[in-house]
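> Prediction below, plus the sequence it came from.
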Amino acid sequence: MTTLSYAARDARTMLRRNLRHALRYPAMTISVVAMPVLMLLLFTCVFGGALGSGIGGTAIGGTTGGDSGAYIDYVAPGIILMAATSGSLAAAVGVCVDMTEGIVNRFRTMAISRASFLTGHVVGSVLQTLVSIAFVIAVALLMGFRPHATPLGWLAAAGLLTLLTLALTWLAAAIGLVARSPETASNIPLPMQFLPFLGSAIVPPESMPTGLRWFAEYQPFTPVIETLRGLLMGTGAGAATAITAVAWCVALTLTGYLWARTAFRRSANR
């Protein structure tokens, strides 16, 4: 076997370990899934009528805003994206637990690829988050979300969500490596989870005050949300917005990967 084959085998072993751990201790996964579902219920059933009226006259999923039934077509893509941001919490905590409990030091004494530890965590967290996203989409459909995406649109939306999940998971893994405790690791990603609220997830940026509107238009999540919304609703978000969304995802992935790799190497010298 080649070095790459050994590394792939070790990464599969770590992936299997992390998935089994998630099945044995599902509390974190359940809490991660529950947050976006609760947000969907809150903003659709409680605030949907008021928010839909507030953006009345705006085309929402091919209908006119003004009621919660139309508003869910606007808000659901943003909440689906929040499921991806919520998944980063579990990744950060999982990596930090392994680092603080000393299991990583044991791994370093074994004849396994050093890259397999992070690879197993990242791939495992991405798979769990994608399952959570699918569950949130199913709940949204049951609540009245009616996307008009073509099969190609669904495929593109899945690809964008996967790329975003990968980016956020690498960032979360880096946070887990530098955090001093699992509690700290669970708190640091919180701003990232709520950043979509300051974008176009809940209301259009045009309805915000000038300063907040500028921030909402230029922060990373807004082009991703707009591209996802355009793909799912069949309206399209424009080539420039889609390119910006992919560029942000790639940049965040590279940032998280390089940060995590550097932090993991430094942890070996402590």
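Right, received. Where do you want to start?
> okay, CA-based contacts and neighbour counts for the rest of this
Noted.
> Which helix or which strand is home to Ser88?
helix 68-100 (DSSP states H and E).
> Just name whatever secondary elements that helix is in contact with.
Helices and strands touching helix 68-100, as assessed by 3 or more CA pairs under 8 Å, 6 or more residues apart in numbering; DSSP states H and E, comprise helix 27-41, helix 48-54, strand 59-60, helix 115-142, helix 151-178, helix 182-187, helix 190-194, helix 221-233.
> Single out the most deeply packed of these.
Of all the helices and strands packed on helix 68-100, helix 221-233 has the most neighbours on average by mean count of other CA atoms under 10 Å, namely a mean of 26.
> And the contacts of it?
61-62, 73-74, 77-78, 81, 146-149, 153-154, 156-157, 160, 195-196, 199-201, 216-217, 235-238, 241-242, 244-246 (CA atoms under 8 Å, 6 or more residues apart in numbering).
> ok, second structure coming up, stack it against the first:
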Amino acid sequence: MSSSLSLAVRDSSTMLRRNLLHARRYPSLTLNLLLTPVMLLLLFVYVFGDTMSAGIGGGAPDRSEYIAYIVPGLLLMTIGSTVVGTAVSVSNDMTEGIIARFRTMAIHRGSVLVGHVLGSVLQSVLSVVLVGLVAVAIGFRSADATVLEWFAAFGLLVLFATALTWVAVGMGLISPNAEAASNNAMPMILLPLLSSAFVPVHAMPGWIRPVAEYQPFSPAIETLRGLLLGSGIGHNGWLAVAWCLGLAVLGYFWSASTFHRDPK
């Protein structure tokens, strides 16, 4: 038992280093995906900021209020953008025969997927930190959050990244090529646009409101807002955790069954 566990840890660490080295050597995909939330942040703050803040606050335009409002959503959107690269990377490994070679080697089979997941979560955290630094540079402040709330917010981000990563791995495994993997993972980017990231759910048209309410991003965004800005969390906290755990379990079993079933 201990030898099997040590083998899994050792091989997973090796696969993690492989994926991090691959990301360092080919940073264009990560940068392209990371630029999306950064550009949206700058666009909504400096182009739409005054108008949107007046609409949300119901008073005089205050760009700093809108910065505080959209940053939690953009942090989660950053995770969604980053895991698209994971789906593409897994698909490349499948179609280029790398995983087929790993199958013939004396390594722990699950370490291939675990390496992708750990590498993706680490990249997601680094991407969130970068977007957060840009947000702070343009005026985002969270003075009311306690140390415990900051830790809880960080834990939610890591849990959310883990859940989406396992789903992205499954998407990459079923995709015949990198282009299909990117298309299959596109909901990771589109769902935040249909959430409470940019405008309150109650301000949306009635036909789209259920989409915004009953999806994983909105409760996670509202929970993050509550932790960082002191707004009410209500039932969003347990909904966000439930979504994360459910997606992580679903993504794990989907990925594992697909990986072990695929003969390639």
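Done, it's in. Quick caveat: nothing in here was measured; it's all calculated off a predicted structure.
> For Tyr252 of structure 2, see how far away the most centrally placed residue in structure 2 is.
Nearest to the mean C-alpha position of structure 2, by CA atoms, centre = their mean, lies Ile79 at 2.3 Å. Relative to Tyr252 of structure 2, Ile79 of structure 2 is positioned 18 Å away (CA to CA, to the nearest Å).
> do the same with Ile56 of structure 2
Counting by CA to CA - Ile56 of structure 2 and Tyr252 of structure 2 are separated by 39 Å.
> okay, those two: which has more neighbours?
Taking other CA atoms under 10 Å, Ile56 of structure 2 and Tyr252 do not tie; Tyr252 has more neighbours (22 against 17).
> Does Trp259 of structure 1 touch Ala172 like I think?
No - using CA atoms under 8 Å, Trp259 of structure 1 is not in contact with Ala172, being 10.2 Å away.
> residue range for the very next helix or strand once past the helix holding Ser88 of structure 1 in structure 2?
Using DSSP H and E, the helix or strand that directly follows helix 68-100 of structure 1 along the chain is helix 103-108. Aligned using TM-score structural alignment, helix 103-108 of structure 1 spans residues 98-103 in structure 2.
> chain center to that stretch: distance?
Mean C-alpha position of stretch 98-103 of structure 2 versus that of the full chain (CA atoms, centre = their mean, to the nearest Å) differs by 27 Å.
> Stretch 169-183 of structure 2 too?
Counting by CA atoms, centre = their mean, stretch 169-183 of structure 2 is centred 17 Å from the centre of its parent chain.
> swap in stretch 187-199 of structure 1?
The chain centre lies 11 Å from the centre of stretch 187-199 of structure 1; the measure is CA atoms, centre = their mean.
> so it matches what in structure 2?
The alignment of stretch 187-199 of structure 1 onto structure 2 (TM-score structural alignment) spans residues 183-195.
> Kindly report the same for stretch 44-54 of structure 1.
Using TM-score structural alignment, stretch 44-54 of structure 1 lines up with residues 45-55 of structure 2.
> what's in contact with that stretch?
60-63, 65-67.
> before we move on, the earlier item: can you turn the buried part of the contacts of helix 221-233 of structure 1 into a PyMOL selection?
Only the buried entries of the contacts of helix 221-233 of structure 1 go into this PyMOL selection, using 16 or more other CA atoms under 10 Å:
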select buried, resi 61+73+74+77+78+81+146+147+148+149+153+154+156+157+160+195+196+199+200+201+216+217+236+237+241+242+244+245+246
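> Give me the mean distance between the helix holding Ser88 of structure 1 and structure 2.
Its matched residues in structure 2 lie on average 0.7 Å from helix 68-100 of structure 1 after superposition (mean CA distance after the TM-score superposition for structure 1).
> what angle do that helix and helix 151-178 make?
Between helix 68-100 of structure 1 and helix 151-178, the angle comes out at 40 degrees (axes from the mean of the first three to the mean of the last three CA atoms, to 10 degrees).
> For helix 68-100 of structure 1, what is the distance to the chain centroid?
Put simply, helix 68-100 of structure 1 sits 5 Å off its chain's centre (CA atoms, centre = their mean).
> now stretch 111-126 of structure 2
Averaging C-alpha positions (CA atoms, centre = their mean) puts stretch 111-126 of structure 2 12 Å from its chain's average.
> And for stretch 27-37 of structure 2?
13 Å.
> Now the closest residue to Ser116 of structure 1 other than its chain neighbours: which helix or strand?
What sits nearest to Ser116 of structure 1 in space, not counting adjacent residues and going by CA to CA, 6 or more residues apart in numbering, is Ala11, at 4.2 Å. If you go by DSSP H and E, Ala11 of structure 1 is part of helix 3-24.
> for that helix, packing partners?
Helix 3-24 of structure 1 sits against helix 115-142, with contacts defined as 3+ CA pairs under 8 Å, 6+ apart.
> how much does the helix it packs on stray from structure 2?
In the superposition against structure 2, helix 115-142 of structure 1 averages 0.4 Å from its aligned positions (mean CA distance after the TM-score superposition for structure 1).
> now the angle from that helix to helix 3-24?
Computed by the same axes, to 10 degrees, the angle separating helix 115-142 of structure 1 from helix 3-24 equals 50 degrees.
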